[in-house]
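# Predicted coordinates and the sequence they were generated for:
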Amino acid sequence: MRVMVTGGAGFIGSHIVDALALRGDQVSVLDDLSTGRLGNIKHPVNFYRGDIRDPEFVTDAVVKEKPGVIFHQAAQADVQRSIKSPALDAQINITGIINLLESARLSGAAKVVYASSAAVYGIPRRLPVDENHPVSLLSGYGISKYTAEHYLSVYRSLYGLDYTVLRYANVYGPRQDAGGEGGVVAIFLDRILKGEAPVIFGDGEQTRDFIYVKDVVAANLAAAERGGGMVMNVSTGQAATVNRLSALIAQLWGRDVKPEYRPPRPGDIKDSRLDNSLAGRILEWIPGYDLRAGLRETMELWNK
């Protein structure tokens, strides 16, 4: 199969590229390398370096490659950055999906598998959060991710371009960025390994649903074949406090490091846990890693 991964040099995207290449697909990657790295791509691919905001660049790449399925991972994925720079967030996440969908339409692509986020749910009214939970947007990031879902629906109605939306919980694993506002697991791993205190915003009793990247990859591959026109959560369905996360990483690293606590950040929520039962039924997918197993494997591959 001919497939394309936008953001394929990034954290999640590069793991999707690995899985597609290993099963024998002809893979192309579109990435601007603003956060991704060429070193993350471990297999031969057709690589296009450019900006998802540039319609000519996106169209040229997609029309040339003619992928049957596009895995759209390219995004501005930092909630805090979206609050500080909402226009930039919208340009990447909304204009970017429009450019991609127009290109997919012109090239005759069959389907887009789209990486959305639990951020669209805002503050949960109930736990676990299923796909029918009311949307409550707290940041530009949540707005842009949810808006893109609507564009996918419209393009399916107008042009027959199929899609599956995957709303990710908190993804972690090897190749995740530990710099700046990167994923909390990566930041904690990096700081604790260096003997530095992990920084926790709030009291640390806030909960998150941490899902290992290989489980996210498996859900994406399943969604390429199933779940047309549907929105599904990709999660473990289990919650862990940030305090527990910090302590577990310190234990697995064999470090005696205590966290540093700071005031809560705007846009952060107290608790999050997603119901993954719909993905289980439709995609025939279940996560294979619990938090301890995922962290252990992440550490084994941390600098490789």
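Here it is on my side, so go on. Numbers count the residues shown, from 1 in each chain.

# all contacts plus neighbour counts: C-alpha atoms, from now on.
Will do.

# show me where the stretch 151-300 of the chain has helices.
Taking DSSP state H, counting those that start in this stretch, the helices of the stretch 151-300 of the chain run over residues 184-193, 213-223, 242-253, 277-282, 291-300.

# Please identify which of those helices is closest to Leu101.
Shortest distance between Leu101 and the helices of the stretch 151-300 of the chain, using C-alpha to C-alpha, is found for helix 213-223: 17.5 Å.

# Return the set of buried residues in the closest one.
Within helix 213-223, the residues scored as buried using 16 or more other C-alpha atoms under 10 Å are Val213, Lys214, Asp215, Val216, Val217, Ala218, Ala219, Asn220, Leu221, Ala222, Ala223.

# just curious, which of those residues is nearest to Asp190?
The shortest approach to Asp190 among those belongs to Val213, at 17.4 Å (C-alpha to C-alpha).

# Could you look up the SS state of Ala61?
For Ala61, the secondary-structure state derived from DSSP: H, G, I helix; E, B strand; the rest coil is helix.

# Name all residues that make contact with it.
Under the criterion of C-alpha atoms under 8 Å, 6 or more residues apart in numbering, the contact partners of Ala61 comprise Leu30, Tyr48.

# and the comparison structure, right after this:
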Amino acid sequence: MKILVTGGLGFIGSHLVDRYVDLGYEVIILDNLSTGTLANLNPNARFVSMSLLDKEVADLVYGEKPDIINHQAAQVNVRNSVANPLYDLETNLQGTVRLLEAAGKAEVKRFIFSSSGGTVYGKTPSRAIPESYKTIPISPYGINKLASEFYIRFYAELYGFQAVILRYSNVYGLRQNPLSESGVISIFINRLQNQLQPIIYGDGEQIRDYIHVSDVVNANIMFSQLDSTLQGTFNVGTGKGTSLNKLLTFFYEFYPYGIDPVYKKAKEGDLFYNVLSIDKLASLGWSPKLSLEEGIKELCQGDI
């Protein structure tokens, strides 16, 4: 089986590529190296340096005719999307539509998309949110992720391929870039390792659903079997919420001499509560395997 992974040199995408290679799939990576790095390149995968906005994408997809496209490439910074909504529109929505058009004409059998459970729902009550909850995103990033979902359903109906939309919660793990504004766990560890104060915007009681990248990969793999009829939209999280203040206490167990955090004014548009219900995905036999404490231990004892 041949799989095209967009963003395959990035954080989540590179972990996916590694698993696909281990399973014996033929893997093609499409990445423009805007945030990905060659250090994440699996030597047993083929790499094509290209942006989804390049006209050559259609030729690549049609020439390779992959069985599955796993679309992980994205501009992932919510605040950047607010500062530059046109760039987010081009990268996250226009790029996805170009890829879908090519996928349909190349007769791709299955299209897997990494959406954002952290942004497509918008402001939510303090409970785990199911896939059926109303979607009112409050950032261009969330708007474009949700719009991409609609385009995926449209093209799946038009061309007859199977569509899987996975709405991730807050993913963390090895290879996450600690220098970006997203990925608070990698940012905290990086600052503590360098004897810098962790920065918390607001009072630190905002709640998020943190999931280890290995569990996200497992969900993707479950939907990467061509003989499967599973498709649709699924939350991928843990169903459990953790505050930033609680999160920091886990780190200080490994960095007892770490500097205390500094609290700054909350950022405009930040959500207070975001936890995903995973009942739908769990009903298919999937469940998160790595607890937050275990995942943080792995990171603190390893090399981000």
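Received, thanks. None of these values were measured; they are calculated from a predicted model.

# Which of the helices of the stretch 151-300 of structure 1 sits closest to Ser85 of structure 1?
Between Ser85 of structure 1 and these, the tightest spacing by C-alpha to C-alpha is seen for helix 184-193, at 20.6 Å.

# post-alignment, that closest one versus structure 2, mean distance?
When structure 2 is overlaid, helix 184-193 of structure 1 sits 0.6 Å from its aligned residues on average, using mean C-alpha distance after the TM-score superposition for structure 1.

# returning to that earlier point: nearest to Ile187 of structure 1 among the buried residues of helix 213-223 of structure 1?
The shortest separation between Ile187 of structure 1 and any of the buried residues of helix 213-223 of structure 1 is 15.8 Å, and it belongs to Val213 (by C-alpha to C-alpha).

# and that closest one, what pairs with it in structure 2?
When structure 2 is aligned by TM-score structural alignment, the residue opposite Val213 of structure 1 is Val213.

# can you pull the contacts of its match?
Applying C-alpha under 8 Å, 6+ apart, we find Val213 of structure 2 in contact with Ile12, His15, Val171, Tyr172, Gly173.

# same question, Ile185 of structure 2
With contact taken as C-alpha under 8 Å, 6+ apart, Ile185 of structure 2 is in contact with Tyr172.

# any idea how far it is from Gly204 of structure 2?
14 Å (C-alpha to C-alpha, to the nearest Å).

# Likewise for Val275 of structure 2?
Counting by C-alpha to C-alpha, the gap from Val275 of structure 2 to Gly204 of structure 2 is 16 Å.

# So if I had to pick from the two, which one is more boxed in?
Using other C-alpha atoms under 10 Å, the more surrounded residue of Val275 of structure 2 and Gly204 is Val275, with 27 against 19.

# thinking that one is in contact with Ile207, fair?
Yes - assessed by C-alpha atoms under 8 Å, Val275 of structure 2 is found in contact with Ile207 at 7.5 Å.

# what do these two both touch?
Going by C-alpha under 8 Å, 6+ apart, residues that sit against Val275 of structure 2 and also against Ile207 are Gly241.

# how about the strands of the stretch 101-250 of structure 2, start to end?
For the stretch 101-250 of structure 2, strands defined by DSSP state E, counting those that start in this stretch occupy the ranges 110-116, 162-168, 170-172, 199-201, 207-208, 210-212, 232-236, 242-243.

# Aligned to Ala39 of structure 2, what sits in structure 1?
Alignment note: Ala39 of structure 2 maps to Gly39 in structure 1; criterion TM-score structural alignment.

# just Ala83 of structure 2 next, same as before
Using TM-score structural alignment to pair residues, one finds that Ala83 of structure 2 aligns to Lys84 in structure 1.

# Quick check: the gap between its match and Val199 of structure 1.
20 Å.

# For the stretch 1-150 of structure 2, which segments count as helices?
11-22, 56-64, 78-83, 85-88, 95-105, 140-159.

# related to what we said a few turns ago, quick one: residues contacting the match of Ala39 of structure 2.
If you count contacts by C-alpha under 8 Å, 6+ apart, Gly39 of structure 1 has them with Ala9.

# Next: Ile143 of structure 1.
Contacts for Ile143 of structure 1 (C-alpha under 8 Å, 6+ apart) come out as Val120, Leu137.

# follow-up on the earlier one: distance to Leu166 of structure 2 for the helices of the stretch 1-150 of structure 2 - can I get that in a markdown table?
A markdown table is the format used below for those (distance: least, C-alpha to C-alpha, whole Å):
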| stretch | distance to Leu166 of structure 2 |
| --- | --- |
| helix 11-22 | 13 |
| helix 56-64 | 22 |
| helix 78-83 | 18 |
| helix 85-88 | 19 |
| helix 95-105 | 15 |
| helix 140-159 | 10 |
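
# And those helices: which comes nearest Leu30 of structure 2?
The minimum distance between Leu30 of structure 2 and the helices of the stretch 1-150 of structure 2 falls on helix 56-64, with 9.0 Å, by C-alpha to C-alpha.

# of the helices of the stretch 1-150 of structure 2, which approaches Ile304 of structure 2 most closely?
Closest among those, once you apply C-alpha to C-alpha, is helix 11-22, at 10.8 Å.

# could you say what helices and strands the closest one packs with?
Helices and strands touching helix 11-22 of structure 2, as assessed by 3 or more C-alpha pairs under 8 Å, 6 or more residues apart in numbering; DSSP states H and E, comprise strand 2-6, strand 26-31, helix 213-222.

# Reformat these as a markdown table; add distance to Ser291 of structure 2.
Supplementary listing: these in a markdown table, determined by distance: least, C-alpha to C-alpha, whole Å:
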| stretch | distance to Ser291 of structure 2 |
| --- | --- |
| strand 2-6 | 27 |
| strand 26-31 | 30 |
| helix 213-222 | 10 |
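
# what's the neighbour count on Arg191 of structure 2?
Residues near Arg191 of structure 2, counting by other C-alpha under 10 Å, number 18.

# ditto for Val234 of structure 1
Applying other C-alpha under 10 Å, we find 33 residues neighbouring Val234 of structure 1.

# Looking for the alignment partner of it in structure 2.
So, by TM-score structural alignment, Val234 of structure 1 is matched to Val236.

# ok, and the closest non-adjacent residue to its match?
Ranked by C-alpha to C-alpha, 6 or more residues apart in numbering and with sequence neighbours excluded, the top spatial neighbour of Val236 of structure 2 is Tyr168, at 4.8 Å.
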